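Chemist: Fold the following and give me the result.
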Amino acid sequence: MDHIFEGLPQDKWLDIIFNASRTLSSKELHRILERLATLEILLEKRLGESWEEELNYIVNSEESSEEIHRYTQNIAIDSMGKILSQNE
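Modeler: Below is the predicted model:
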């Protein structure tokens, strides 16, 4: 049972997405896409057309890599929780 807790949350998230029911996985992926679209709208409204340049700068910044990694793992954990709580 300990193997459940091994590895990165992001990898476990993929396992859950690929093995959960298609309905639950689709629902969660649509939720993530809507959130991404909303964040892009917000960025464009706040930063204008240059938001993608700012994003690329942050993505490619060594300073931000640890923070991006941490946020990615947190998003994966949150998403897994949403899928698994609906799977009961």
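Chemist: Please count neighbours and contacts with C-alpha atoms only from this point.
Modeler: Noted.
Chemist: Please spell out which residues along the longest helix seen in the chain are buried.
Modeler: If you go by DSSP state H, the chain has its longest helix at helix 22-47. Using 16 or more other CA atoms under 10 Å as the test for burial, helix 22-47 gives 24-25, 28, 43.
Chemist: Same check on stretch 10-24?
Modeler: Applying 16+ other CA under 10 Å to stretch 10-24 flags 10, 12-13, 16-17, 24 as buried.
Chemist: would CSV of those residues with distance to E52 and secondary structure be doable?
Modeler: Converted to CSV, the buried residues of stretch 10-24 look like this (distance: CA to CA, whole Å; DSSP: H, G, I helix; E, B strand; the rest coil):
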residue, distance to E52, secondary structure
Q10, 24, helix
K12, 29, helix
W13, 27, helix
I16, 30, helix
I17, 28, helix
L24, 31, helix
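Chemist: to compare against the first, here's another:
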Amino acid sequence: MRRSILLCSFLALSGCANDKTLHFVAGAAASKFTASKTQNALNGCAAAISAGIAKELYDSRFGDVVDAADAVATGAGCMYTLRF
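Modeler: Next up is the predicted model:
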């Protein structure tokens, strides 16, 4: 799992990633950080989903492009903290 996050982070920082990948990596980072601090994976998912919605609300307020798929991609990043 750590290797996957490192690979996604490397791709995102190297400029090889598209916008949805960047949103996914941001959601994974927010989710992992929150889950590790609270010891609760659901809190991590809530953080990722909240971050995605907050970013799109920010975009709508300050004239940037609002894309619901960006919010979904950010929220999907929480899958790294859930265990089935």
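Chemist: Quantify their similarity with the TM-score.
Modeler: Superposed pair, TM-score by TM-score structural alignment, normalised by the length of structure 2: 0.35. Supporting alignment: 44 aligned residues with a CA RMSD of 3.9 Å.
Chemist: Pick out the residue closest to the middle of structure 1.
Modeler: I75 (4.4 Å; CA atoms, centre = their mean).
Chemist: and the gap between D70 of structure 2 and F10 of structure 2?
Modeler: 20 Å (CA to CA, to the nearest Å).
Chemist: who has more neighbours, the two?
Modeler: For D70 of structure 2 versus F10, neighbours defined as other CA atoms under 10 Å are more numerous around D70 (20 against 13).
Chemist: Which strand or helix spans the more buried one?
Modeler: Element membership for D70 of structure 2 (DSSP states H and E) is helix 68-76.
Chemist: got it, and L22 of structure 2?
Modeler: Short version: L22 of structure 2 belongs to helix 19-38, going by DSSP H and E.
Chemist: counting contacts, what elements does that helix pack onto?
Modeler: Judged by 3 or more CA pairs under 8 Å, 6 or more residues apart in numbering; DSSP states H and E, helix 19-38 of structure 2 is in contact with helix 2-14, helix 41-61, helix 68-76.
Chemist: quick one, which of those is packed in tightest?
Modeler: helix 68-76 (a mean of 21; mean count of other CA atoms under 10 Å).
Chemist: can you list contacts of that helix?
Modeler: By CA atoms under 8 Å, 6 or more residues apart in numbering, the surrounding residues in contact with helix 68-76 of structure 2 are 19-21, 23-28, 45, 48-53, 55-56.
Chemist: in stretch 66-77 of structure 1, what's buried?
Modeler: By 16+ other CA under 10 Å, the buried positions in stretch 66-77 of structure 1 come out as 73, 75-77.
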